[in-house]
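J.: this is the structure alone, sequence omitted:
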């Protein structure tokens, strides 16, 4: 209980600090969303409308910075992240909610799949170190060193243009609308296969190499030698004794990769014209849409924090020594 209370207090403070920085950072930049919006509309906005927009964006000059900060927290707890002027003054929550499922669905599944495959393959290679299976390590590492945009372009050229097996861009066919039907789900799977496959291929090498090296280290530990001397089944020694301890460092990396699912896909979404959060963040930055940028940064930060909390919990469950050290 002491361990979990300390970690909860730490992450609560971190969340407060991140949200506070997210509030002050846009206000430290030159200009404001209203000025950018007026410039975009070539000044065709009256002073009264400009004042109303500043009030809407929480930039009311009649309020002090502390009052704006308290209003920001009040709106945050009510689920109001402001309005995006680059999306026709649509609520930021609606804009993010429309793009978030595409990124989480595609990159989330690809990240989990690459972690499971890489950890499993790395554990087997480490268990049979010195065998012919070791050639998988340099091969997978080679694909990890290839720039992602280049790998994506090659995949499009080969499997879309040359062979015509998969679509080259977008999340579903042109002229289609999102709906719950087998035909639409089939389009989503077909359009998402190439970007998901390139993500798995690009990240697989790191998981394999990390798990393989940890397995080699763990296999020299006394508890593994004792388990083998007792005559325990090979599968049990591999899974319960060696792989369970070897994968602990992998969990921290996996938590970070889960946290960056939301914001770390800009290149992939640009190459495949995929309508996710990464492309939305790029568009918001280009348009200087501060409310949308602020909302996206907040979602990304909270996602990373939640992922790290889950990693700490899993780490404490798998390794009781962590709880004993913290308490």
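T.: Good, I have the coordinates. Not measured: the values here are computed from a predicted model.

J.: from here on, contacts and neighbour counts on C-alpha atoms
T.: OK.

J.: what are the ranges of the helices in the stretch 1-150 of the chain?
T.: Assigned by DSSP state H, counting those that start in this stretch, the helices in the stretch 1-150 of the chain fall at 2-28, 33-40, 47-56, 65-77, 92-103, 109-127, 136-145, 148-155.

J.: residue contacts, the one residue sitting closest to the centre of the chain?
T.: What sits nearest the mean C-alpha location of the chain, by Cα atoms, centre = their mean, is residue 261, with 1.4 Å. By Cα atoms under 8 Å, 6 or more residues apart in numbering, the contact list for residue 261 reads 103, 104, 107, 108, 111.

J.: top of those residues by neighbour count?
T.: For the contacts of residue 261, counting by other Cα atoms under 10 Å, the largest number of neighbours falls to residue 107: 26 neighbours.

J.: so that one sits against residue 197, correct?
T.: No - if you go by Cα atoms under 8 Å, residue 107 and residue 197 don't touch, sitting 10.1 Å apart.

J.: coming back round to it: what is the nearest of the contacts of residue 261 to residue 160?
T.: Among these, residue 107 lies closest to residue 160 (Cα to Cα), at 20.1 Å.

J.: contact partners for that closest one?
T.: So residue 107 contacts 196, 199, 261, 265 (Cα under 8 Å, 6+ apart).

J.: ok, structure two:
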């Protein structure tokens, strides 16, 4: 029980630190969102009117007063679920803007992460079992090569080749002709638009799981319990799956949980290249126009999701490996 209480305590302390940093960082960043919006409306070379800038600050509800007062106001808004108005999408609330992009990223990145984890772990485990063979060499070299590629570059190649060249898939947006809803035309349209972003991520995402699982399992295959299992005459399949792969999988559980937690952060480069209406593109836009309320909410959402996923992984780790729980009790 002490193990779980300690993990929960660390989670609450880290959550408070994340909430505080999320309050401080936008306020020490250079630039004034009100000035940026007035400059955009007046023209690039126009001289700013300070009266208009102040009016824009009042319209956007820019925080005023001392930092402690703003901090207390910020905490109160968080407890009420009030994340403010988006500067870039005014007069819409931040929660409304995020709500529209949330499901696009959740479906796309979650499906990619789950498939990448399963494929990567299986390939890594089989490569480790057949270590120093042709399959192991091929998988290791290909994974190492793919790991050096940039997602932005891969996305551009897929757009040029499969999008513009062959015309098989849509190259931008989330849907085009159909009406949003749970109907087949919309689902088909959404899948065709999501295919290239998903393929871009699928090319590079499994690399970490492949190499991590392979290296961990190779180390486990040299342990005494593996030699004992082989000496007992157990089938190779049982030794590989129930002994080596099962123990090698434990470190990947934490990594997979963190990866799922990072889903809500989206993939800024990929979603921006494909103009995909997800949280990643939203965060890129928020950084570019200094939309502090939106950026603050996205950063907080990503951090909290990662913390929760890490907490779940720690608790699950204690269940899967009792030695960890006993060592900290």
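T.: Happy to help now that I have it. All values derive from a computational prediction rather than experimental measurement.

J.: out of the contacts of residue 261 of structure 1, who's nearest residue 209 of structure 1?
T.: residue 111 (16.0 Å).

J.: excluding covalently adjacent residues, which one is nearest to that closest one?
T.: For residue 111 of structure 1, ignoring the flanking residues on the chain, the nearest one in space by Cα to Cα, 6 or more residues apart in numbering is residue 200 at 6.7 Å.

J.: what about the one you found, how many neighbours?
T.: 22.

J.: sec struct for the aligned partner of residue 186 of structure 1 in structure 2, please.
T.: Using TM-score structural alignment, the equivalent of residue 186 of structure 1 in structure 2 is residue 188. The three-state assignment at residue 188 of structure 2 reads helix, by DSSP: H, G, I helix; E, B strand; the rest coil.

J.: trace residue 296 of structure 1 over to structure 2, please.
T.: So residue 296 of structure 1 corresponds to residue 298, using TM-score structural alignment.

J.: which helices and strands does the helix or strand where its match lies pack with?
T.: Assigned by DSSP states H and E, residue 298 of structure 2 belongs to helix 292-320. If you count contacts as 3 or more Cα pairs under 8 Å, 6 or more residues apart in numbering; DSSP states H and E, helix 292-320 of structure 2 packs onto helix 2-28, helix 94-129, helix 250-261, helix 279-289, helix 322-327.

J.: superpose on structure 1 and give me the mean offset of that helix.
T.: On superposition with structure 1, the mean distance recorded for helix 292-320 of structure 2 (mean Cα distance after the TM-score superposition for structure 1) is 1.3 Å.

J.: just want the angle from that helix to helix 2-28.
T.: If you take axes from the mean of the first three to the mean of the last three Cα atoms, to 10 degrees, helix 292-320 of structure 2 sits at 160 degrees to helix 2-28.

J.: now helix 292-320 of structure 2: buried residues?
T.: Neighbour-count burial for helix 292-320 of structure 2, counted by 16 or more other Cα atoms under 10 Å, picks out 292-315, 317-318.

J.: relative to helix 250-261, how tilted is it?
T.: Using the same axes, to 10 degrees: helix 292-320 of structure 2 against helix 250-261 is 160 degrees.

J.: what is the nearest of the contacts of residue 261 of structure 1 to residue 92 of structure 1?
T.: residue 103 (16.6 Å).

J.: leaving out sequence neighbours, find the closest residue to the closest one.
T.: Of all residues not flanking residue 103 of structure 1 in the chain, residue 276 sits nearest, at 4.8 Å (Cα to Cα, 6+ apart).

J.: the one you found maps to what in structure 2?
T.: Using TM-score structural alignment, residue 276 of structure 1 pairs with residue 278 in structure 2.

J.: now do the contacts for its match.
T.: Residues in contact with residue 278 of structure 2 (Cα under 8 Å, 6+ apart) are 101, 102, 103, 104, 105, 266, 271.

J.: now residue 314 of structure 1: how far from residue 255 of structure 1?
T.: According to Cα to Cα, to the nearest Å, residue 314 of structure 1 and residue 255 of structure 1 sit 10 Å apart.

J.: swap that for residue 218 of structure 1, sorry
T.: Remark: distance between residue 218 of structure 1 and residue 255 of structure 1 (Cα to Cα) = 22 Å.

J.: residue 69 of structure 1 too?
T.: To residue 255 of structure 1, residue 69 of structure 1 is 31 Å away according to Cα to Cα.

J.: more neighbours: which of those two?
T.: residue 255 (21 against 16).

J.: aligned to the more buried one, what sits in structure 2?
T.: Per TM-score structural alignment, residue 255 of structure 1 is aligned with residue 257.

J.: same deal with residue 133 of structure 1?
T.: In structure 2, the residue equivalent to residue 133 of structure 1 is residue 135, according to TM-score structural alignment.

J.: that match: what's it in contact with?
T.: residue 127.

J.: next, count neighbours for residue 101 of structure 2.
T.: 18.

J.: correction: the previous question concerned residue 109 of structure 1.
T.: 16.

J.: how about it, what's its partner in structure 2?
T.: So, by TM-score structural alignment, residue 109 of structure 1 is matched to residue 111.

J.: do residue 209 of structure 1 as well
T.: Per TM-score structural alignment, residue 209 of structure 1 is aligned with residue 211.

J.: got the angle between the helix or strand that match falls within and helix 94-129?
T.: Assigned by DSSP H and E, residue 211 of structure 2 belongs to helix 206-221. In terms of direction (the same axes, to 10 degrees), helix 206-221 of structure 2 departs from helix 94-129 by 40 degrees.

J.: having no further points to raise, I will conclude here.
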